[in-house]
Each structure stands twice: as C-alpha cells, then as structure tokens.
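J.: predicted model and sequence follow; I will ask about them next.
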Amino acid sequence: MSHTAKEKAKLLARVRRLRGQVEAVERALEAEAGCAEVLHLLAASRGAMNGLVAEIIGDHVREHVAAHDLSETARAEGAGQLLEVIRTYMK
C-alpha cells in the first residue's frame, strides 16, 4: 500500500478544499470582482496547492528515500523519482 493510500482521507480533504478555493476564483471572475480580490484568491489557491505538494513530497522522502529498511537501489530510485517530479513542478 502506498503512502498516499494510507493518507487518502486527509489528502482528499485537502484536494476538496483546494477545489473550493479554485471555484471561488471562478465565482469572483464571473462576478467581475476587483483584481486585488482575485489575486488574493489565486494566492490562497497557490498556497494550498504548494502545501499539498509539500505534504506528498515529505511523505515520499520518508517512505522512499529515508526509510531505514530500504536498499540503496530503492533509495536511489525514490530520490530519482523525487528529482524528476521537482524538475517538472519547477517549470
């Protein structure tokens, strides 16, 4: 079982909150809200997404890189996966 499956309920709750924040951006744009209000909503959405990413990255490191029972091959694979995702995320 992957670490995301173990934390499924908590992660899905975060995704649902994030969805609500993005929907708030949509509603603000439809209502022609001021740019400052939309920017605040976007900043909150971005912060929520970054928090979710950070949580999953942390779990990945604990489970696939730093766990004491992993082989060196498994650690290298976990680190490689993480670096690939970070490169994609940073683009």
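T.: Thanks, I have it. Since the model is a prediction, treat every value here as computed from it, not as a measurement.

J.: when you work out contacts or count neighbours from here on, use the C-alpha atoms and nothing else.
T.: Will do.

J.: centre-most residue in the chain?
T.: Val53 (2.2 Å; C-alpha atoms, centre = their mean).

J.: tell me which other helices or strands the strand or helix carrying that one touches.
T.: Using DSSP states H and E, Val53 maps to helix 35-64. If you count contacts as 3 or more C-alpha pairs under 8 Å, 6 or more residues apart in numbering; DSSP states H and E, helix 35-64 packs onto helix 3-6, helix 8-30, helix 72-90.

J.: again, only using 6 Å
T.: Packed against helix 35-64, as judged by 3 or more C-alpha pairs under 6 Å, 6 or more residues apart in numbering; DSSP states H and E, are no other helices or strands.

J.: okay, the angle between that helix and helix 72-90?
T.: Angle, helix 35-64 to helix 72-90, by axes from the mean of the first three to the mean of the last three C-alpha atoms, to 10 degrees: 170 degrees.

J.: residues of helix 35-64 that come out buried?
T.: 38, 41-42, 44-45, 48-49, 52, 56, 59-60, 63-64 (16 or more other C-alpha atoms under 10 Å).

J.: before we go on, here's another structure to hold up against the first:
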Amino acid sequence: MSHTVQNKKSLITRVRRIGGQVASLENALEADADCDVVLQQAASIRGAVQGLMSLLLEDHLREHVAASNPKALKELEPVMAVLRSYLR
C-alpha cells in the first residue's frame, strides 16, 4: 500500500487548504487588492506547497527507500532534516 493511500485524508485536507489559498489569491487579484496582500497570499501558498512536498518526500523516503532497512532509515534522518529546513 502506498504511503499516499495511508495518509490520504490528511493529504487531501492539505491540498484543499492550498486550493482555498489559491482561490483567495485569485479573488485578491480580481479585486485589485494591494500588492502587499497579494504577495503575502502568494508566499503563504508557496509555504503550504513546500510543506506538502516535504511531507511527501519524507514519507516516500521512509516507505520506498528505507522501509526494509533500519540502518538506511537511520542514515536518512539527517538528509530528511536538511530537506525539511531547505523546503521551509
């Protein structure tokens, strides 16, 4: 079973939240909102997508790269920490 199936509900919740942020950004653009509002919404979307990407990458590495090898999982932890900090 894929890790995306196991975490399907939480992933869909995140994606829907991102969709709401994108719709809000679209509405702000349509309403000619101040650029600081538009920039803040765009930055929020970027952060949300990067958080989703970080979660997906970590789950993928755990599930498909190191699932049957505890030593590999231990060695992946520092890599995942770097990925988390990079994707913030």
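T.: Good, I have the coordinates. Keep in mind the model is a prediction, meaning the values are calculated, not measured.

J.: name the nearest of the buried residues of helix 35-64 of the first structure relative to Ala76 of the first structure.
T.: His64 (8.8 Å; C-alpha to C-alpha).

J.: the second structure: which residue goes with the closest one?
T.: Mapped onto the second structure by TM-score structural alignment, His64 of the first structure lines up with His64.

J.: likewise Arg16 of the first structure?
T.: Aligned partner of Arg16 of the first structure by TM-score structural alignment: Arg16.

J.: residues near that match, how many?
T.: Neighbour count for Arg16 of the second structure, taken as other C-alpha atoms under 10 Å: 12.

J.: same thing with Lys10 of the first structure?
T.: Lys10 of the first structure has 11 nearby residues by other C-alpha under 10 Å.

J.: so what touches stretch 12-19 of the second structure?
T.: Outside stretch 12-19 of the second structure, not one residue touches it by C-alpha atoms under 6 Å, 6 or more residues apart in numbering.

J.: how does it look with 7 Å?
T.: Ile45, Ala48 (C-alpha atoms under 7 Å, 6 or more residues apart in numbering).

J.: likewise for stretch 21-34 of the second structure?
T.: Val38, Gln41, Ala42, Ile45.

J.: of those residues, just say which sits nearest to Met80 of the second structure.
T.: For the contacts of stretch 21-34 of the second structure, the nearest to Met80 of the second structure is Ile45 (21.9 Å; C-alpha to C-alpha).

J.: who's in contact with that closest one?
T.: Ile18, Gln21, Val22 are the contacts of Ile45 of the second structure under C-alpha under 7 Å, 6+ apart.

J.: count the neighbours of the last one for me.
T.: So that's Val22 of the second structure. 16.

J.: and the second one, by the same measure?
T.: The number of residues packed near Gln21 of the second structure is 18, by other C-alpha under 10 Å.

J.: report the buried residues of stretch 16-28 of the second structure.
T.: In stretch 16-28 of the second structure, counting by 16+ other C-alpha under 10 Å, buried: Ile18, Gln21, Val22, Leu25, Ala28.
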